[in-house]
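> Okay, sequence plus prediction incoming.
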Amino acid sequence: MRTPLHTAIGRSESAFHIIETLICWGADVNKKDVFGFTPLHLAALDGLAHCVEILLFYDADVTAKTKKGTTALNVITRKTPGSLAMITQKFDDAMTLIHSQNPSEKEVELELDFRTILQHCYPREISYLNTLVDEGQKEMLQHPLCSAFIYIKWGKIRKYYIARLLFCFIFILFLTLYVLTALAHNCYNGSKDMEETIQEQELCQKQSILGNMLRRNPFVMEMQWLVLVAITFVEICRKLYGITGYSSIRRYVTQMENITEWFIIVSVFVISYIYTKRTYTWQNHIGAFAVLLGWTHLMVMIGQLPVFGAYVAMYTKVQVEFAKLFIAYSCMLVGFTISFCVIFPSSSSFENPFMGFITVLVMM
């Protein structure tokens, strides 16, 4: 059922005053109907900017979601974008300059009231700001009120983030060591003196004193994997607990960060020797890709530190532009690849379309 406040939403000239009167007499401005729509949803859907603004003035929750997951801010952005100025005005009203009562003192205090940001955010204090980002209003985070809140929040969680950064570094480091020693030079297979791995034994022995040591002491590689598995289980627990921080499973599985981390976690078990007491060539490829993704993910995490953010953001921007360029010229690249494979069939660089495509990319 809908409340009288839902019913009051309309295009009549008196709608504004009726809404204000109902709210002043205690009407719940964020009450939802059977479909999860608040009065703010209805006002925005009908394009009633004046109703949207009066509801925002009386602290209507822009993060409120319908049963289908549509936020009120999403509807406002599409239907009544001019009403977004009321949100900025609410931010402005939450900042107050307090002058000293002593005429001889020229000090001024700035008082910030974060209730505008926090009043609908329990238990997650940043859900309001997350909604601004999700609905394409990231520029609002540059408002002094939001910037101050983020600064204070960062001061509280900085030590935890750095701890997570160090843990991720240790995780990727052990993964890299295992891939380099057990997989890259086939030292684990070489340590088992398998007849079919004579060349693999030579490959390991050619790598220096370390290769000979690993071949004589396979337990070193086995201990590496056991430590890696222990770290991985801690990482799995962290990722599973992190699901609670998302509004839906769909949002969780569509985040590139989560996809990358889960691929790395799964790869730890895929590249193990434990199943058949040996390693295989295909595990090398998975391990190499996992290491690349791991260090790239660590770079992105470092880029979230304020001191390094600009450099990683610049790298990300360049990669996005390169991806656009690649898509634009992809048809021509395929054409060149097939043409060269036909013209130079005996060349090792064009012996198959895959190698040919890599060669053409290098020729760019």
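Thanks, I have it.

> Only C-alpha atoms from now on, for both contacts and neighbour counts.
Fine.

> Tell me which stretches of the stretch 201-350 of the chain form helices.
For the stretch 201-350 of the chain, applying DSSP state H, counting those that start in this stretch gives helices covering 209-216, 219-242, 249-253, 256-270, 281-303, 309-328, 330-343.

> Included below, for side-by-side comparison, is a second structure:
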Amino acid sequence: MMSLFPITYLVSTIDSGIHFEKMSETYITVNDTNGTLTTTRAPPIVFSRFQIAMMIQLTVVNLLEILKELGQMYQQRGEYFRDFTNVTEWTLYVTSVLFAVPFLTGYPLHWQFEVGAVAVFLGWFNLLVFLQKFDLAGIYVVMFMQILKTLIQVLLVFSFLLVAFSLAFTVLMKNEADQAFSNPIIAMMRVITMLLGEIGYVE
């Protein structure tokens, strides 16, 4: 829970588009004395002290959580892997570290923000699971988890129909002008939209 605020703050204050545009921008300068070309990269974005502190806290806390999970894994043995929350916690801790460390080392990577999106989602999801321990909210969390489990099972059954309609529409309307069913993936997205009640006629 201690990493929830840092990861939320960081993913909402660091602009991925601006950051990588500046990092990938190159400058070519010509040396007049011998006519050589030199290429230099733009300087990286400078983070505020608070952002750096949040990155350090995020990294340290999650590394400690990983050590805690390793201890639990050693104690519980096979029982550890039967609990689904352990999988989500491992994913949360690893993705949080992978999001923060490249910024701290000065070598940001393009997949950081995808990893950060997973981390912030799982952070808030784990908070929801944590609320299950309290009497006031516990019953609602249990109810939500049961509904989510049932919904996933129903969607797995209906996924066959989803694929069937998507492929059928792709075969019948592949060459339409609006390209709404040009390939099975786009057709599947359109069928999901139609299932939600949006006809989505394209002019």
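Done, it's in. In this text the structure is predicted, and so the values were computed from the model without any measurement.

> returning to what we had before: looking at the helices of the stretch 201-350 of structure 1, which is nearest to Ile150 of structure 1?
Shortest distance between Ile150 of structure 1 and those, using C-alpha to C-alpha, is found for helix 309-328: 15.0 Å.

> which stretches of the stretch 1-150 of structure 1 form strands?
Taking DSSP state E, counting those that start in this stretch as the test, the strands found in the stretch 1-150 of structure 1 are 95-99, 108-112.

> Not counting its neighbours along the chain, what's nearest Ile139 of structure 2?
Using C-alpha to C-alpha, 6 or more residues apart in numbering and skipping residues adjacent in sequence, the residue nearest Ile139 of structure 2 is Gln132, 7.1 Å away.

> related to what we said a few turns ago, is it possible to get TSV of the strands of the stretch 1-150 of structure 1 that adds mean neighbour count and distance to Met363 of structure 1?
Putting the strands of the stretch 1-150 of structure 1 into TSV (neighbours: other C-alpha atoms under 10 Å; distance: least, C-alpha to C-alpha, whole Å) gives the following:
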stretch	mean neighbour count	distance to Met363 of structure 1
strand 95-99	12	58
strand 108-112	12	58
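
> can you redo those strands as TSV with distance to Leu226 of structure 1?
Below are those laid out as TSV (distance: least, C-alpha to C-alpha, whole Å):
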stretch	distance to Leu226 of structure 1
strand 95-99	54
strand 108-112	51
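
> coming back round to it: can you tell me which of the helices of the stretch 201-350 of structure 1 comes nearest to Leu145 of structure 1?
helix 309-328 (21.1 Å).

> Where does that closest one end up in structure 2?
Here helix 309-328 of structure 1 aligns to structure 2 at residues 138-157, judged by TM-score structural alignment.

> list the buried ones in the matching stretch?
138, 141-142 (16 or more other C-alpha atoms under 10 Å).

> Mean deviation, it versus structure 1?
Stretch 138-157 of structure 2, aligned to structure 1 and superposed, deviates on average by 1.3 Å (mean C-alpha distance after the TM-score superposition for structure 1).

> ok, and what's touching that stretch?
128-129, 131-132 (C-alpha atoms under 8 Å, 6 or more residues apart in numbering).

> Check the offset of it from the chain's centre.
Here the centre of stretch 138-157 of structure 2 is set off from its chain's centre by 22 Å, with C-alpha atoms, centre = their mean, to the nearest Å.
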